[in-house]
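Student: How does the following fold in three dimensions:
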Amino acid sequence: MRRVEIVLSKEAFAPGERIDGKVVSICDRSFDCNRVTLSLRGEEMSRIVHGSGKSSHVHMEKKEHISEEMELLGPCEVPEGENACEFSLVLPEHLPASFAGTYSHIEYVMKANIEISRALDQGCKKMIFVQRTLPPLIPSENKGVIEQDGTPIVSVELEKDIVQPGQILPVRFMVSGDQKFRAVRMQIITRESVAPNGNHAQYDNALVEAYRRKEDINQETWNEIALEVPLHCIPPFKTDLIDFTYWLKATLDIAWQFDKVLFMPLRFSLEYREPDDSEGHMKPKFWS
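Tutor: You can find the predicted model right below:
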């Protein structure tokens, strides 16, 4: 047998969607087959390591989301050439989306196996990408301040608190008083939080950053920064093991001192909703 492969109608699927495909075998000569099976397993895992070397300790938790197996073909003789076994299965409605992080992952793996008489079994596996659909959101304003000794020194405002892939997130800020600083930095970050067996870990990743030096900032007045959201972003989610969120991180960069930092929560959507008429009816609208 030269090759076994899983062929699907497409690469990405939503929870509750039907997966149609076939297991294809290509062989140089006929062979006796005991059976052909197909399995689909989905697993969520969080894992952190404390310490290093011999003193390291691994904390890990797992959760199974799906485990299915079906027989596609019983005992038979498979002729030479290309042969296919078709299959169809439906994903559960409430599956979390596929995810690959620093401390965690959610993976869906499909495996095909051909049991052969008097020979080693042949098979293959294929990763299944599960993606979620998100409801439209109504944008909200958001405001925050960086304080020093109880006095606001940097004010930050968001007209819309929603990040959308490929679009601009406008941010404005104002530095108050006679502050000694080098620059103001604005970042959109993602935060992956896990706690396997009660052991907490967090990883922040900056998706985009803008840096404005002091000489380019007008103090005591509003300054604007445009943050362009990357086109390929993972929607936020929360499961039993993983919490994945978006934040705006505003930093006052101070020389020879600890920086002053503000975190403001962000929401995520592919589209948003806003009032359409005086009666308050809503309609979906893409960001311009």
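
Student: only C-alpha atoms for contact and neighbour calcs from this point on.
Tutor: Will do.

Student: How far off centre is the longest strand belonging to the chain?
Tutor: When the chain is parsed with DSSP state E, its longest strand is strand 31-50. Chain-centre distance of strand 31-50: 22 Å, with C-alpha atoms, centre = their mean, to the nearest Å.

Student: packing partners for it?
Tutor: strand 57-73, strand 76-78, strand 104-116 (3 or more C-alpha pairs under 8 Å, 6 or more residues apart in numbering; DSSP states H and E).

Student: now those strands in TSV, with mean neighbour count?
Tutor: Putting those into TSV (neighbours: other C-alpha atoms under 10 Å) gives the following:
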stretch	mean neighbour count
strand 57-73	14
strand 76-78	13
strand 104-116	20
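
Student: Ok, which of those strands comes nearest Phe129?
Tutor: With C-alpha to C-alpha as the criterion, Phe129 lies closest to strand 104-116 of the helices and strands packed on strand 31-50, at 6.9 Å.

Student: The closest one versus strand 31-50: what angle between them?
Tutor: Strand 104-116 runs at 160 degrees relative to strand 31-50, counting by axes from the mean of the first three to the mean of the last three C-alpha atoms, to 10 degrees.

Student: what's the distance between strand 104-116 and the middle of its chain?
Tutor: 21 Å.

Student: Show me which parts of the longest strand of the chain are buried, residue by residue.
Tutor: Residues of strand 31-50 classed as buried by neighbour count (16 or more other C-alpha atoms under 10 Å): 31, 33-48.

Student: One more, so I can put them side by side:
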Amino acid sequence: MTQLSITTDREIYRPGEEIRGQVHVICDKLETCEALRLDYKGVIQSRVILGSGKHRRIYENVIPVIDNSETLLEAPEFQAGTNSFNFTLTIPRDAPGSYYGHNGWIQYSVSAVIEKKNWPDKTESTPIQIAWLASNPEMKSETIHWPYDKKEESPLELDIQDDVVTLGKDFTFKFRVQDQQKLREVRAYLVYKEQVAPDGIKEAYLDKLGSWRIPDSELTRNSWIDVRLNTSNDWPLPLMSELVWTQYVLRVEVDVPFRFDHVAEIPLKVFYPFETREQESETDTIFEWEKS
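Tutor: Below you'll find the model as predicted:
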């Protein structure tokens, strides 16, 4: 019986760095094969599923970031016990970071493959996590009044004095509702919005991170009401890739009985005074400062 495993020198890498690791082949007796191969892959993927049953349709785009294979050993003999072999791989400098979303993913892996004649290849894979390199550009704050077009009729008005969200600090804005508008409540969210468009089919997933609400009974009509939304420096930064992109938006909903809600979505800029976290998992999206 032959077992495979892969170990690497670190859990998180930055674009441009080297991955140093070992392939371990564990045998209970002398084994031979045609080759020991190493596959190094990275993909950006987006997928939207519409319908169900026989009407189910899958729209998917995949772009390879890395697709390399190399032979570590030709016609090796593996001794009984643990046989370890070193490898070194280089991450492209322009590689996007790892991302694990709802309809989009950016994933990397290293696989060890034993090629044996007349037998299925034996394969063992391990994920490779790559950090996003984030710069800290100067954020120019802007004041936003919504609706943008003053001629547009809307029961809801928003006043945002600063459209920059500093993660870890409260975000504030004001709103007011017209006297005659019937409603149940007003809800406000800070939303991390993931967007994809495989084969031109657009889909957005809203992760509502910060929330606030006020019922109609506590609402003073036609008066400006202050709202304060909490944020956390554990929240992710917006990211941009060829198939999946994310942004923060302020989403305010007026819950109207027996009708569609009135909804306003305002894109926001984000400032992230972060430090690298010590605890990560394989499904975290990690951001680090870009070296100047």
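
Student: Report the mean deviation for the longest strand of structure 1 after fitting onto structure 2.
Tutor: Taken over the aligned residues, the distance from strand 31-50 of structure 1 to structure 2 averages 2.0 Å (mean C-alpha distance after the TM-score superposition for structure 1).

Student: Now do that strand against strand 57-73: the angle between them, please.
Tutor: Computed by the same axes, to 10 degrees, the angle between strand 31-50 of structure 1 and strand 57-73 is 160 degrees.

Student: got JSON lines for the helices and strands packed on strand 31-50 of structure 1, with distance to Ala14 of structure 1 too?
Tutor: Formatted as JSON lines, these follow (distance: least, C-alpha to C-alpha, whole Å):
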{"stretch": "strand 57-73", "distance to Ala14 of structure 1": "14"}
{"stretch": "strand 76-78", "distance to Ala14 of structure 1": "34"}
{"stretch": "strand 104-116", "distance to Ala14 of structure 1": "12"}
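
Student: The ones you listed: which one's closest to Glu86 of structure 1?
Tutor: Glu86 of structure 1 sits nearest to strand 57-73 of all those, at 7.5 Å, using C-alpha to C-alpha.

Student: which residues are contacting the closest one?
Tutor: Residues from elsewhere that reach strand 57-73 of structure 1, judged by C-alpha atoms under 8 Å, 6 or more residues apart in numbering: 35-51, 85-87, 92, 95, 196-197, 199, 241.

Student: Pull the contacting residues for Leu241 of structure 1.
Tutor: The neighbours of Leu241 of structure 1, taking C-alpha under 8 Å, 6+ apart as the test, are 44-46, 61, 194-196.

Student: what about 10 Å?
Tutor: By C-alpha atoms under 10 Å, 6 or more residues apart in numbering, the residues touching Leu241 of structure 1 are 44-47, 60-63, 104-105, 193-197.

Student: Could you measure from the aligned partner of it in structure 2 over to Ile106 of structure 2?
Tutor: In structure 2, Leu241 of structure 1 lines up with Leu243, judged by TM-score structural alignment. Using C-alpha to C-alpha, to the nearest Å, Leu243 of structure 2 is found at 9 Å from Ile106 of structure 2.

Student: which residues are in contact with both of these two?
Tutor: Common contacts of Leu243 of structure 2 and Ile106 (C-alpha under 10 Å, 6+ apart): 44-46, 62-63.

Student: Please list all residues in contact with Thr246 of structure 2.
Tutor: Thr246 of structure 2 makes contacts with 101, 192-196, 204-206, 236-240, as judged by C-alpha under 10 Å, 6+ apart.

Student: That's all I had, so thanks and see you.
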